[in-house]
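1. what follows is a predicted structure for the sequence shown.
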Amino acid sequence: MEGYIDIHSHIIPKVDDGAHSMDQALRMTDMAYREGIRSIIATPHVTYRRGEERYRQLEAAFSELKLRAEKELPELKLYLGSEIYYGQDTVYGLDKKEIPTLGGTSYVLIEFQPSCEYRYLKSGIQNLIMGGYKPIIAHVERYESLNKDMNRLEDLIAMGAYLQANAMSISGENGKGFRKITKGLLKNGLLHFIATDSHNELLRPPRIEKCLVSTAKRYGEKYAAELFSHNARKLLNDQYI
């Protein structure tokens, strides 16, 4: 496989609850590289409340990190994105280009309150699709309204949504409950991306190799390649999956 692509990472220092310093961010990029990751989309938490000010702050912090990281690891490519907490003004903020999409494409990484009602989540996904965006539901294993009814996930996919799960949920490091849920998602071929959702190098590290090996062994190398690399390459090229 031609290097893994991590589409969900809180690696930009001092902008959210991810890396708290440039040194920590660089330790995370080094760890990611040693895990076989060759491209990272930085996805700091975003809501459309601070608008252009927030966007400029993220761009500046990302540019500094990109310069430092790619100088030390020339083969590692970094892209700016965001993990968007959905709100009624999200599409407006995206249209104004005050919320970063994933790598400048039409793909967006979206999260909701884990306990939110299915009706609200589905409406949000519909709004994004109607606005011309390709929504990826972040860490889909967390949503109570989805994981008690697999048909809802299939309906969202049919609408045009994509599903991302965290590597640590699949490996069992986030608990037996999430491992059971992600096992069902993989078994039914419902996932499109597996990502680290890394926040630091200790408790929530950018580790992916262990998860990839077990996924390939249980669900096939072809599906694993799609989840860890091929689908993300299509994302970066703004192609449909």
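-> Ah, there it is.
2. going forward, measure contacts between C-alpha atoms and count neighbours the same way
-> Noted.
3. and the helix ranked longest in the chain, how far from the chain's centre?
-> Longest helix in the chain, counting residues (DSSP state H): helix 51-72. Taking Cα atoms, centre = their mean, to the nearest Å, one finds the center of helix 51-72 at 18 Å from the center of the full chain.
4. mind listing what's buried in the helix or strand following it?
-> Using DSSP states H and E, the helix or strand that follows helix 51-72 in sequence is strand 77-80. Residues of strand 77-80 classed as buried: 78-80 (neighbour count, 16 or more other Cα atoms under 10 Å).
5. try it against this one:
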Amino acid sequence: MSADTQLTGFVDIHSHLTPGIDDGAADVEDSLAMAQLAVDEGIKTIICTPHQLGGYAENKGDDIRRRVAALQETLDTNRIPLQVLPGADVRIEDGMIDKLASGEVVSLGDHRKHVLLELPHELYFPLEPVLDSLERLGMTGVLSHPERNRGLLHQPAIIEELVERGCLMQVTAASLIGGFGQASQAMAERMVKRGMVHFLATDAHSPKSRRPMMRGAFARATELAGEGAAVLWCREFPLAVAEGRPVPAGPTKVQPPKRSSWMAWGRSA
């Protein structure tokens, strides 16, 4: 596989690209600028995930679907080769399961297979009851940016327990290259090295800050866990979600590239 091929065909399952609905793209111009940046980064498909529930209780499923469909028409009109699909960044709260079952809260790709779950940034609370309830609906939980959650930063072993339980993990691409500070970067690197990741996603909010950048994270994941794992996290697993197919639960097999003997000699000289 050539280097150019490696850096294309990415699928982003977490992006606030939909204009005027939350704290992401403010208007269509922002969305178009973000979309072009994403294409330049090698991203071919984005699941638009505006916030739902919590402080965004007014965001309803049918409105999200309508807005994303309109955004696709705008992208096509402007000849930006990007596919967009509906989804949501869902704040965990009472009543969430019933709203997912009815379709009022949107699953990733609207396939009712995977749900992007957002914890409060400042704390962690047990997710097992939520994961059990989702499983009864035939859905799988995807935990959004665990490396940025203060509770998990203080209890990193919980992440491995959740992965073993079947929860999928979405790490923010920028975290892996230092965009959210040293603590989140260290946690992201730890997760990558141990294969406790299933998706690298941009969580993009703007064309100026928190942009839809993927290539740097792909390169860093390749350094830490090997090209095979990086391709799974940036392309194959998110593509499965976008198409409504299952993603293997549990840790991902990682194989960091071996350093050549002359590099090792050079460090010891």
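-> Now that the structure is in, tell me what you want to look at. In this text, all values refer to a predicted model and were calculated from it rather than measured experimentally.
6. could you quantify their similarity as a TM-score?
-> Comparison of the two superposed chains (TM-score structural alignment, normalised by the length of structure 1) gives a TM-score of 0.92, and 239 aligned residues with a Cα RMSD of 1.8 Å.
7. reformat the buried residues of strand 77-80 of structure 1 as CSV; add distance to residue 38 of structure 1.
-> As requested, the buried residues of strand 77-80 of structure 1 are arranged in CSV below (distance: Cα to Cα, whole Å):
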residue, distance to residue 38 of structure 1
78, 9
79, 11
80, 15
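8. what do we get in structure 1 for residue 47 of structure 2?
-> Under the alignment (TM-score structural alignment), residue 47 of structure 2 maps onto residue 41 of structure 1.
9. residue 19 of structure 1 -> structure 2?
-> Under TM-score structural alignment, residue 19 of structure 1 pairs with residue 25 in structure 2.
10. next one: residue 147 of structure 1
-> The alignment partner of residue 147 of structure 1 in structure 2, by TM-score structural alignment, is residue 153.
11. what is the burial count for the nearest residue to residue 24 of structure 2 once chain neighbours are set aside?
-> Counting by Cα to Cα, 6 or more residues apart in numbering, the nearest residue to residue 24 of structure 2 once its immediate chain neighbours are dropped is residue 205, at 4.1 Å. Residue 205 of structure 2 has 24 neighbouring residues, counting by other Cα atoms under 10 Å.
12. swap in residue 27 of structure 2?
-> Counted with other Cα under 10 Å, residue 27 of structure 2 comes out at 13.
13. OK, contacts around it?
-> Shown in contact with residue 27 of structure 2 (Cα atoms under 8 Å, 6 or more residues apart in numbering): 19-20.
14. returning to what we had before: would you agree the match of residue 147 of structure 1 is in contact with residue 188?
-> No. Using Cα atoms under 8 Å, residue 153 of structure 2 is not in contact with residue 188, being 10.1 Å away.
15. these two - which one has more neighbours?
-> residue 188 (28 against 20).
16. how about that one, what's its partner in structure 1?
-> Using TM-score structural alignment, residue 188 of structure 2 sits opposite residue 182 in structure 1.
17. its match: which element?
-> helix 176-187.
18. swap in residue 165 of structure 1?
-> Element membership for residue 165 of structure 1, per DSSP H and E: strand 162-166.
19. quick one: the strands in structure 1?
-> Secondary structure of structure 1 by DSSP state E: the strands cover 4-9, 37-42, 45-46, 77-80, 83-85, 107-111, 134-137, 162-166, 193-195.
20. average distance between the shortest one and structure 2?
-> In the superposition against structure 2, strand 45-46 of structure 1 averages 0.2 Å from its aligned positions (mean Cα distance after the TM-score superposition for structure 1).
21. distance from the chain centre to that strand, please.
-> The answer for strand 45-46 of structure 1 is 12 Å, by Cα atoms, centre = their mean.
22. check stretch 142-150 of structure 2 too.
-> On Cα atoms, centre = their mean, the centre of stretch 142-150 of structure 2 falls 10 Å from that of its chain.
23. quick revisit: the match of residue 19 of structure 1 - nearest residue in space that isn't next to it in sequence?
-> residue 19 (4.8 Å).
24. thanks a lot, catch you later.
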